[in-house]
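>>> A predicted structure for the sequence below; I have some questions about it.
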Amino acid sequence: MSVDFFYIAQLARACLRELWLHRYGALAGGFLVGIAVLVFGMFWQEKYTVSSSLYADRQNIIAPLLKDRAQVTKVEDQIQLVKDLMLSNRILEKIVQSDSFAMQGLTPAKLSAVSSGIRSKVNIRSLGKNYISVSYSDVNPDRAYSVVTQLVDLFIQESSDNKRSESRQAFLFIDKQVSSYKDQLRQAEQRLKEFNASNLDGSESRVMGSIENLRKTIADLELDLGQANERVASLSAQVDQEDRYLTRKARADEYRDRIADAVTQLDELKLSYTDMHPDVIALADHIQALRNAAASSSASASGSNSGIGGVENPVYDELRGALASAKVEKNTITKRLRSLRSRLVEERQRAKRISERDAELAELTRDYSVTKGLYEDLLERKEQARLSMTLDIEGQGVSFKIQEPAKYPQFASGLRYVHFVILGIVAAVVVPIGLIVVFIFLDPRIRFSNVIEGEFDVSLLGEIPHLVSSPIQRMRKMDVRLFILMFVACSAVYCSAAFMYLLWG
């Protein structure tokens, strides 16, 4: 985009021409604008800003020495929390009621309004890591300095008091919890002690060992009982086969020998003949007759009180003694087995009781362990809280320090009266020129040659300059002198007014 310097030059000449044509109006308008700005500056209240900076000390000398033993009160990282405490109603009301404002005896509504006004003028911002800036602006430098000083002092005091109060409240709360858990621990110990005193069944491992031993013993006794039964049966059979007297025994032995010989002959015949052979049949009948004779002889002999000769058989007496001993042993094993089985049932019932009570014991032990762990943890926390409270009371926990104290303001901040004096001069020049420029753009008359070529599509051959005659030139010189005189007079009036207010205002 090219800049049309010719058009700019024409516009500048047109502005100068219009300014000269309206020179007295432009001078009067500029003078009035300058005076208006100057008067506004006279009534403008200069503001004085006082600032102070705080340092949030995160490195405490005693903190490394008490690491993991006490909680040193930390500085909050969020600037909003600092604003909430510093701009709280409690601190602002103390400042309003101080000597800097001299507003004692205000109604609550008025006190709240003044506090809100102070709050809106206080600026709290972060200057970087661990640094906080506090500034306040007021038309009264003494009040601005007093407000910032009191804000910082009251903030540090309130912060310290809050930390001490929090530490004390935490210590009292933990101490109350320690007492409560101490009572609960004593109750848990008493319940566990009473449970152990009322349950004498022993441990589950001992009962299971006893049950296992009883099972092995019962198994061994059952084997012994089986052997004893077999022995009794065997001895009973031998006693039944043995004769009580020797005579009966001899006759029985005779029949037994003859039967054995006959059976041997029968076996030899069967090797040669069939069962239907007459000799085999005859020999079989003979064997049966011998057996019948032996049986009838034994029956007749047992029915009588004594046999022929009446001599006792010692083998028979020995077998009967052994049978009696075997029966005694069998009865002993049976009784012992019955007793052990009864004990096994009792041990199983005891194991069942122990299993049921182990669940209750586990619950009591778990409650005791949990309560003991919490109690010991609270004891440790109580000691930490006590040390933290001591640190805050001694001032070791206070972390905010005044890095740069407030300084009394020597000059006002922002726009001052001098700025309005300069601004009035600039406005007196700029406003008339601006109005002339607007007038040129809004005036429908044709002022530039390129406008004729553009609108009527014709070629401009040349421009005829305005000729000024000698009388008109003399009048212009007089107008110039008069304008310069009026300009000097307006400037003198403006400067005098500005200087006089600067001296006596």
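Good, I have the coordinates. Numbering: from 1, shown residues only.
>>> From now on I want contacts and neighbour counts done on CA atoms only, so please keep to that.
Fine.
>>> What ranges does the chain have for its strands?
Taking DSSP state E as the criterion, the chain contains strands spanning 48-56, 122-128, 131-138, 400-404.
>>> by contact count, what packs against the first one?
So that's strand 48-56. Counting contacts by 3 or more Cα pairs under 8 Å, 6 or more residues apart in numbering; DSSP states H and E, strand 48-56 packs against strand 131-138, helix 141-198, strand 400-404.
>>> can you give me the angle that strand makes with strand 122-128?
40 degrees (axes from the mean of the first three to the mean of the last three Cα atoms, to 10 degrees).
>>> can you give me the offset of strand 48-56 from its chain's centre?
Counting by Cα atoms, centre = their mean, to the nearest Å, strand 48-56 is centred 37 Å from the centre of its parent chain.
>>> now the third one
For strand 131-138, the distance from its own C-alpha centre to the chain's C-alpha centre is 37 Å (Cα atoms, centre = their mean).
>>> that older thread, may I see the helices and strands packed on strand 48-56 organised as CSV, with distance to residue 14 added?
Shown next, in CSV, are the helices and strands packed on strand 48-56 (distance: least, Cα to Cα, whole Å):
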stretch, distance to residue 14
strand 131-138, 48
helix 141-198, 51
strand 400-404, 59
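>>> ok, second structure coming up, stack it against the first:
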Amino acid sequence: FEYLKILRRRKAWFIAAFVASVAVGVTLAILLPKTYRSSATIAVQAPAVSLDLVPARADLSREERLLALSQQLRSQTVLARVAREEQLLSDRPIEVVTGELMRRIEVLPTKPIARDGDRQELSAFEIVYKDGTADRARRIADRLANVFVDEHSKSRELQAEGTAEFLSQQLNRSQQRISALEGRLRAAKERFQGKLPEQTAANLQTVSGMRSQLESTSNNLRSELDRLSLIDRQVQAMKQGAAPVGVGVANQGATPSPQQRVTALQRQLATARTQYKDTHPEVQELERELQLARQEAAAMSQQPESTRQELLAGDPLYQQTMADRNLTQLRISSLRRTETQLQRDIVRYQSQIEASPMVEQELSSLQREYDIERDNNKHLSEKHSTAQVQEQIARTRGGERFSVLYPAYMPDSPESPNRGRILLLALAAGFGLGLALVFARDYVDQSIRDARAVQDEFAVPVLAEIPRIHTA
């Protein structure tokens, strides 16, 4: 009963707060502007062609697709066209009008009628528009739906055309880069001809053959040099009047030269001394003949050079020996030229073999760049072919399409304000506010109103209590 007493005592506060709250609620219900809601339903139609020819959609959830569609609907292209066709500008900036439209638009999903596994497919959605008049809400909602469907088809077509054009340009640039890389590869191979990695085995085989040929040529050259040395000694012996070393006498009946006689007598004397003593008559005869022969040889060696050359010029053996000497010199010169050329060729081929790794590294870099560009060209060609097919599909509208399933309806009543709800809220708020003010006012009031309050406040007994006297 204590709370009832407080409420009875402070009823003026309660009534004032309640009446004020109800008055505010009634005022709001009357003065708030009306807002009408209208919506059009857009159907998402499946592609009319094979799914293999339609670009795969991004793996988006229903909410993500709704967000993407909402962004397309709120694009400046769609809103500006709606503003112009509905004549909403009226000398106002286009940005202001499109901003107002954007705030009044809402995209909501409808109940899904298709599923893709565990995921719900977006088969339709609503375009909601709110306005102050019912007719304008219906007209603009209907216009938004039609413009959105038309602009979406155009944007898909423009996107397909732009994609095909872009890929065509990229493909042309890729082909130009391939041509340039082919030219660089061809020029590099021509510049490094003989040093190419694929020629290394042939170069090694050639060097091996040249080394064998060089070894054979060196052996032949040494043989010819030995032969020339032998011939030179023979010629020198002939010029000194001695018989050629290792060569028999050409004419057996010819008179031997003094030097030949000296040589023969020395050989006979050596043989006789092995058989007889030095006092033996045969040994003494040979010594005497040897001395005479030496005197004749010394006398002959003192003859003029011209006389000796005349004698040698008429000697057929000497002429043959000189001819052999000249021929040997020619062979030596040829073998030396061959040896020098072989050494140069070996050095050249060896340098080519040693340069092969660096050439391979440079060519491999070019080849790798060429292979990458060729693969890129192949991928671009495939993408370009696909883009051309998709462009054709977009032009014929054979891909995923949007269509107006239900046009916008005429709203019967405003969506807001909800007067009944406002009044109920005002009554509830007035009741709560009145109670709060009553108890707050009583809490701050320090007046003493009965004996118990006196005892609680001063801790003294109450002796008597005078009741309230009501006057007439």
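Nice, I can see it. These numbers come from a predicted model, not from an experiment.
>>> After superposition, what's the TM-score here?
The TM-score (TM-score structural alignment, normalised by the length of the second structure) is 0.65; 421 aligned residues with a Cα RMSD of 5.4 Å.
>>> coming back round to it: distance to residue 455 of the first structure added to the strands of the first structure, as CSV?
Listed next are these as CSV, based on distance: least, Cα to Cα, whole Å:
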stretch, distance to residue 455 of the first structure
strand 48-56, 59
strand 122-128, 60
strand 131-138, 59
strand 400-404, 70
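>>> Nearest to residue 491 of the first structure, out of the ones you listed?
Of all the strands of the first structure, strand 48-56 sits nearest to residue 491 of the first structure, with 30.8 Å by Cα to Cα.
>>> Kindly compare burial across the helices and strands packed on strand 48-56 of the first structure and name the winner.
For these, average neighbour numbers computed from mean count of other Cα atoms under 10 Å are highest in strand 131-138, which has a mean of 21.
>>> now for that strand, which elements pack on it?
Using 3+ Cα pairs under 8 Å, 6+ apart: strand 131-138 of the first structure touches strand 48-56, helix 108-121, strand 122-128, helix 141-198.
>>> re the thing from before, and of the helices and strands packed on strand 48-56 of the first structure, who's closest to residue 84 of the first structure?
Per Cα to Cα, nearest to residue 84 of the first structure of those: helix 141-198, 10.3 Å.
>>> With respect to residue 473 of the first structure, which of the helices and strands packed on strand 131-138 of the first structure lies nearest?
Residue 473 of the first structure lies closest to strand 48-56 among these, at 55.8 Å (Cα to Cα).
>>> ok, average deviation of that closest one from the second structure?
Taken over the aligned residues, the distance from strand 48-56 of the first structure to the second structure averages 5.7 Å (mean Cα distance after the TM-score superposition for the first structure).
>>> TSV for the helices and strands packed on strand 131-138 of the first structure, including distance to residue 41 of the first structure?
Below are these laid out as TSV (distance: least, Cα to Cα, whole Å):
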stretch	distance to residue 41 of the first structure
strand 48-56	16
helix 108-121	22
strand 122-128	25
helix 141-198	19
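>>> Indicate which one of the ones you listed is closest to residue 466 of the first structure.
strand 48-56 (58.4 Å).
>>> Show me which residues of the closest one are buried.
Going by neighbour count (16 or more other Cα atoms under 10 Å), the buried part of strand 48-56 of the first structure is 48, 49, 50, 51, 52, 53, 54, 55, 56.
>>> Which residue, other than its chain neighbours, is closest to the second one?
It stands for residue 49 of the first structure. Distance criterion Cα to Cα, 6 or more residues apart in numbering; nearest residue to residue 49 of the first structure, sequence neighbours excluded, is residue 137 at 4.2 Å.
>>> For the aligned partner of that neighbour in the second structure, list the residues it contacts.
Under the alignment (TM-score structural alignment), residue 137 of the first structure pairs with residue 130 in the second structure. Shown in contact with residue 130 of the second structure (Cα atoms under 8 Å, 6 or more residues apart in numbering): 35, 36, 37, 38, 104, 105, 137.
>>> Next up, the contacts around the aligned residue in the first structure for the first one.
Using TM-score structural alignment as the criterion, residue 35 of the second structure maps onto residue 47 of the first structure. Neighbour list for residue 47 of the first structure: 137, 138, 139, 140, 141, 412, 413, 414 [criterion: Cα under 8 Å, 6+ apart].
>>> hmm, try it at 10 Å
136-141, 144, 409, 411-416 (Cα atoms under 10 Å, 6 or more residues apart in numbering).
>>> how about the nearest residue to it, chain neighbours excluded?
Closest to residue 47 of the first structure by Cα to Cα, 6+ apart is residue 139, at 4.4 Å.
>>> follow-up on the earlier one: redo the buried residues of strand 48-56 of the first structure as TSV? Include distance to residue 256 of the first structure.
Shown next, in TSV, are those (distance: Cα to Cα, whole Å):
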residue	distance to residue 256 of the first structure
48	151
49	148
50	146
51	143
52	140
53	137
54	133
55	131
56	127
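>>> ok, for residue 146 of the second structure, nearest residue in space, not its chain neighbours?
residue 404 (7.0 Å).
>>> Tell me how far residue 8 of the second structure lies from residue 439 of the second structure.
Per Cα to Cα, to the nearest Å, residue 8 of the second structure is found 11 Å from residue 439 of the second structure.
>>> If anything else comes up later, I'll come back, but that's it for now.
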